[in-house]
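Undergrad: I'd like to go over a predicted model; first the sequence, then the structure.
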Amino acid sequence: MAKSKVFISFDYDNDSDLKTLLIGQSKNEDTPFEISDWSVKEHIQGDWKEKVRAKLRRVDQVAVICGEHTHTATGVSAEVKLAQEEGVPYFLLKGRANNTCTKPKAAKTSDKLYKWTWDNLKALVGGGR
């Protein structure tokens, strides 16, 4: 069975450590997904949204890692909006153990913020939402 291709969306300024942890987890033997690490590292300008849109068209879903400042991360919000427009499923992963994780502004009110555990991650990638 082919592994699900997952795009990671995260707050580059505050949560890069969480992206590194998720990439590390993706290397486990029983991982049902592969990470497509196409993070936009340059300043948000020009046709970056079209570049992200093209990347989203090549993945199966988006993992949105949410931290304390995600609600202010305009890039994360834009990526969620683009995923919605492209019909790419996404899920919100609570990146910090404390209760201060926030959703991106573009998230729907019905979008649940899931606790980051290995079992939850495998279930979410498998479509369990």
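TA: Received it, and whenever you're ready, just let me know what you need. Residues are numbered from 1 along each chain as shown.

Undergrad: all contacts plus neighbour counts: C-alpha atoms, from now on.
TA: OK.

Undergrad: and residue 12, how far is that from residue 69?
TA: 10 Å (C-alpha to C-alpha, to the nearest Å).

Undergrad: alright, now check it against this:
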Amino acid sequence: MATKERAFISFDIDHDEGAKMMLAGQAKSPDSPFDFKDNSVKEPLSGDWKEKVQRRMDNVDVVIVLCGTQTHTATGVAAELRIAKEKPKPYFLLAAYSDKTCRKPTSASTSDKLYKWTWENLKSLIAGKR
């Protein structure tokens, strides 16, 4: 069996926790290319919050930024993406909903593509095809 990539899921806890639960659930699929390792923390952006996220990201292979309708206002997601870029960890932006307008975090580059969330896309993105 192939080694699974360890994924950190960054998401807007206030608006997209249900979508994150679905994504984490997909990691349990027998043909999943990733393991759900860690995710966003709901703490104020002060103290050692960023340090905790940095340590969590040290133990993952890829960062999945789950983008919902309010992600552009989620300061925690923006900070987590900045940390992923600083590490540098491979990352990609995944649209949390197919029937809504999903927004990128403010720290995303203009060249960062927002990918549709399909099982085939997810497997390709985890494999580095982005």
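TA: Right, received. Where do you want to start? Source: prediction; values computed, not measured.

Undergrad: so how far is stretch 53-62 of the first structure from its chain's centroid?
TA: Averaging C-alpha positions (C-alpha atoms, centre = their mean, to the nearest Å) puts stretch 53-62 of the first structure 11 Å from its chain's average.

Undergrad: ugh, wrong one, I meant stretch 5-18 of the first structure
TA: The mean C-alpha position of stretch 5-18 of the first structure is separated from the chain mean by 6 Å, C-alpha atoms, centre = their mean.

Undergrad: straight-line length of that stretch, end to end?
TA: The first residue of stretch 5-18 of the first structure is 18 Å away from its last residue (C-alpha to C-alpha).

Undergrad: run through the strands of the second structure in chain order.
TA: 5-10, 34-39, 62-67, 91-95, 114-115 (DSSP state E).

Undergrad: the shortest one packs against which elements?
TA: Helices and strands touching strand 114-115 of the second structure, by 3 or more C-alpha pairs under 8 Å, 6 or more residues apart in numbering; DSSP states H and E, are strand 91-95.

Undergrad: longest helix in the first structure, by number of residues?
TA: Counting residues, the longest helix found in the first structure (DSSP state H) is helix 74-86.

Undergrad: please identify the most buried of the strands of the second structure.
TA: Mean neighbours per residue, mean count of other C-alpha atoms under 10 Å, is largest over these for strand 62-67, with a mean of 26.

Undergrad: any chance of a markdown table for the strands of the second structure, columns distance to residue 107 of the second structure?
TA: Output for the strands of the second structure, formatted as a markdown table (distance: least, C-alpha to C-alpha, whole Å):
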| stretch | distance to residue 107 of the second structure |
| --- | --- |
| strand 5-10 | 13 |
| strand 34-39 | 18 |
| strand 62-67 | 11 |
| strand 91-95 | 11 |
| strand 114-115 | 13 |
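
Undergrad: compare these and give me the one nearest residue 18 of the second structure.
TA: Checking those against residue 18 of the second structure by C-alpha to C-alpha gives strand 62-67 as the closest, at 11.1 Å.

Undergrad: quick one: the closest one to strand 34-39, angle?
TA: 70 degrees (axes from the mean of the first three to the mean of the last three C-alpha atoms, to 10 degrees).

Undergrad: by how much does strand 62-67 of the second structure deviate from the first structure on average?
TA: Taking mean C-alpha distance after the TM-score superposition for the first structure, the mean distance separating strand 62-67 of the second structure from the aligned residues in the first structure is 0.4 Å.
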